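Asker: return a 3D structure for these sequence lines:
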Amino acid sequence: MLNVPGSEPSSPICSAKGCRADAVWVLAWNNPKLHTPERRKTWLACEEHREHLSQFLGVRGFLKDVVKLTEWQAPEGSESQGDES
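Answerer: Next up, the predicted model:
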């Protein structure tokens, strides 16, 4: 898959910095200091980066759920986020 800067990818890609693999997982999270309890932000993960991104969010107490992309239904008020920050 070729990603041209400024264009939309043909399928969702992993949120790990520098990764351009197809996403397989949705990591739902929120920062309780910034977000209401029901709000969910999302990162997408390929198989290779699922564990790393989950640990990154988990040690901060942000990770709420990990779901297969094909099974994900975004709750109202959720936001998707691109690269790992």
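Asker: C-alpha from now on. contacts and neighbour counts both.
Answerer: Will do.
Asker: please name the nearest non-neighbouring residue to residue 66.
Answerer: Leaving aside its chain neighbours, residue 66 sits nearest to residue 27 (4.6 Å; criterion: C-alpha to C-alpha, 6 or more residues apart in numbering).
Asker: contact partners for that neighbour?
Answerer: With contact taken as C-alpha atoms under 8 Å, 6 or more residues apart in numbering, residue 27 is in contact with 42-45, 54, 63-67.
Asker: alongside the first, I'd like the structure of this one:
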Amino acid sequence: MIDENPPPAPICSARGCTAPAVWSLRWNNPKLHTPERRKTWLACDEHRETLGQFLGARGFLREVAPLQ
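Answerer: Have a look, this model is predicted:
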């Protein structure tokens, strides 16, 4: 049987953006999360840098990788 309702494509986590996500920004807040825990924000090409800067300025950003 073929699923006629495939899951929606992931979209960018930037407020108000509806562009397809192509980047995965993995982060954690060391005051709240264990070192191995990772949360994920998704980003389009346009917002990858600004979302990364936001997380980086707080010391939360751990890695950025293409969304697979």
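Asker: quantify their similarity with the TM-score.
Answerer: Superposed pair, TM-score by TM-score structural alignment, normalised by the length of structure 2: 0.89. Supporting alignment: 62 aligned residues with a C-alpha RMSD of 0.9 Å.
Asker: which SS class is the residue nearest to residue 66 of structure 1?
Answerer: Using DSSP: H, G, I helix; E, B strand; the rest coil, the structure places residue 27 of structure 1 in strand.
Asker: looking for the alignment partner of it in structure 2.
Answerer: Superposed on structure 2 with TM-score structural alignment, residue 27 of structure 1 falls opposite residue 25.
Asker: element containing the residue nearest the centre of structure 2, please.
Answerer: What sits nearest the mean C-alpha location of structure 2, by C-alpha atoms, centre = their mean, is residue 41, with 2.0 Å. If you go by DSSP states H and E, residue 41 of structure 2 is part of strand 39-43.
Asker: what stretch of structure 1 does that strand fall on?
Answerer: Aligning strand 39-43 of structure 2 against structure 1 (TM-score structural alignment) gives residues 41-45.
Asker: mean shift between the matching stretch and structure 2?
Answerer: In the superposition with structure 2, the average deviation recorded for stretch 41-45 of structure 1 is 0.1 Å (mean C-alpha distance after the TM-score superposition for structure 1).
Asker: mind listing what's buried in that stretch?
Answerer: 41-45 (16 or more other C-alpha atoms under 10 Å).
Asker: no further queries at this time; thank you.
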